[in-house]
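Peer 1: okay, predicted coordinates and the sequence, questions at the end:
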Amino acid sequence: MYEKLDNPVYHSLNEHHKKFCLNFGDSKFYNPEVAAFGGSSEVAKEKDITEYSKICDDFLIFGAKPYGNFEKELSQLVCDQYVLENKIDLDFTEKIDLLREENNEELLHFIKKFYPHYFKNRTPELGRYFGIFKDNKLVAVTGERMQMNDMTEVSAVITDTDYLGKGYAKQLVAFVSGKIFEDNKTPFLHVAETNTGAKKLYEKLGFHHRGTINLWGVKR
């Protein structure tokens, strides 16, 4: 049922995110101004990766370990993959705002402060982003990243360190997941295997663990 999640980048670029796709051989890559991710129908080849590295010098390949001889050893990040099959029943106590184009500068500054490597200037184009403001300051966000025709990834679950422990992430994840269900799609997400705190939150909200997926870091 969720076989496409074995290859989420490839299928996203083959479906809903086709407009962001750059094809190199059998591999598909996001426009690097939007996201530094790639994937292949089977195994990404050295030639395809080399071509993409001419325009993006630091990126991730999702799935099977790329084939070839690389000047720099590929780094490996193991992520747990979760799927949500039922809407989260939660009482929302915070005002959650849709972030619009006029919020992009603040959104980019906020996310790059905490996760500078995974967010690009055009990443907000991938989907909707929602935030919680306190005293006119953005203090927590969650949005959508990879998207297929029937599934959308919940991503960028970030809370300012000065506002942790207030349940903002829980409410944002529930809210964004609800929006995805309204689109008649299934929410899924990725979290580093070592991030036990986040995994406990997602499991408590009803996400079920589907398996693990490898992310291979390529640097030119």
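Peer 2: Great, that's in hand.
Peer 1: only C-alpha atoms for contact and neighbour calcs from this point on.
Peer 2: Fine.
Peer 1: show me the helices in this structure, by range?
Peer 2: Assigned helices in the chain, in chain order: 8-14, 46-53, 104-114, 168-182, 196-205 (criterion: DSSP state H).
Peer 1: which other residues reach the shortest one?
Peer 2: With contact meaning C-alpha atoms under 8 Å, 6 or more residues apart in numbering, helix 8-14 is reached by 4, 18-21, 27-30, 37-41, 62, 146-149.
Peer 1: ok, and here's another one to check against it:
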Amino acid sequence: MTRTRADRRVLDDPFTAALTGPQERFARRRGRIVAFDPAVSVFYGHPREMSAADWADMAALAGPGRTVGLRDCRSPRPASWELLETVRLVQYTGEDVIGGADRAPADPAPVVLGVDDVAEMTALVELTRPGPFLPRTIELGTYLGVRERGQLLAMAGQRLRLPGWVEISAVCTHPDARGRGLARNLLTAVAQLIVDGGDTPFLHTTADNPARRLYESMGFVLHSDVSLEIVRVPKGE
């Protein structure tokens, strides 16, 4: 079956597209700045060109002394905002990751994770550090995991939802279980759920992440490479 290609323009500002669209129920907003509920996700949506009012609104939403990630911001930061770190954030699209060929069932088979699994999921994320996972992140979409003898060995799930797109996130495997193809099986399973729902998968990672080789071998295609600046809001703002 041929799928309709999703509009890629929403990928240029994915956090705003999610928070003003399919995931608006999780949003906090002030002026042109939007942010997830802090128990759900750390991300902010903002214009590429930030005005003085935008900086003030972001400071008010975040709170004094808190950190904010600025994706592809093209305006100079106010002098009072401290730059903590800059990373290269790469974005992949997965229009052709799921094809029509039959696939052998994964072993062990993925299971759906729920709120009762959050403590274990958080521990696995803290051990492997694929990116932020907060107490209510699981509300953003379906998360799948692989268990063996009761232990959660690997997981992956759905995070951002944009018109026509769903992000695959929190892809991680316990160090003792690497090399068994668990991440590939989970990526395939989550991508299939997305396609079955009528959307197209995409994902983010950092430019220096070795997992990029896996993503590219599965058919994910690089769409963008932008800076993500982690900055601290002034304590007096």
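Peer 2: Structure received. Because the structure is a prediction, the values reported are computed rather than measured.
Peer 1: ok, back up a step: any of the contacts of helix 8-14 of structure 1 buried? List them.
Peer 2: Neighbour counting by 16 or more other C-alpha atoms under 10 Å classes 18, 20-21, 27-30, 37-40, 62, 146-148 among these as buried.
Peer 1: mind checking which of those residues land in strands?
Peer 2: Assigned to strands by DSSP state E, the following of these qualify: 21, 27-30, 37-40, 62, 146-147.
Peer 1: from Val231 of structure 2, how far out is the residue most central in space within structure 2?
Peer 2: Note on structure 2: the residue nearest the mean C-alpha position is Ser169, at 4.7 Å, using C-alpha atoms, centre = their mean. As for Ser169 of structure 2, its distance to Val231 of structure 2 is 23 Å (criterion: C-alpha to C-alpha, to the nearest Å).
Peer 1: likewise for Glu167 of structure 2?
Peer 2: Glu167 of structure 2 sits 24 Å away from Val231 of structure 2, taking C-alpha to C-alpha as the criterion.
Peer 1: who's more crowded, the two?
Peer 2: When Glu167 of structure 2 and Val231 are compared for neighbours, Glu167 comes out ahead with 26 against 19, by other C-alpha atoms under 10 Å.
Peer 1: the more buried one reaches Thr142, doesn't it?
Peer 2: No - checked against C-alpha atoms under 8 Å, the pair Glu167 of structure 2 and Thr142 is beyond contact range at 10.9 Å.
Peer 1: give me the common contacts of the two.
Peer 2: If you check Glu167 of structure 2 and Thr142 against C-alpha under 8 Å, 6+ apart, the residues they both contact are Gln158.
Peer 1: circling back to that earlier point, the residue nearest to the centre of structure 2 against Ala156, yeah?
Peer 2: Yes - using C-alpha under 8 Å, Ser169 of structure 2 is in contact with Ala156, at 5.9 Å.
Peer 1: so Thr93 of structure 2 sits against His223, correct?
Peer 2: Yes - Thr93 of structure 2 is in contact with His223 according to C-alpha under 8 Å; the separation is 6.3 Å.
Peer 1: what about the two, which has more around it?
Peer 2: Neighbour comparison, Thr93 of structure 2 and His223: the larger count goes to Thr93, with 23 against 16 (by other C-alpha under 10 Å).
Peer 1: measure the more buried one to Phe220 of structure 2 for me?
Peer 2: Thr93 of structure 2 is 6 Å from Phe220 of structure 2, where distance means C-alpha to C-alpha.
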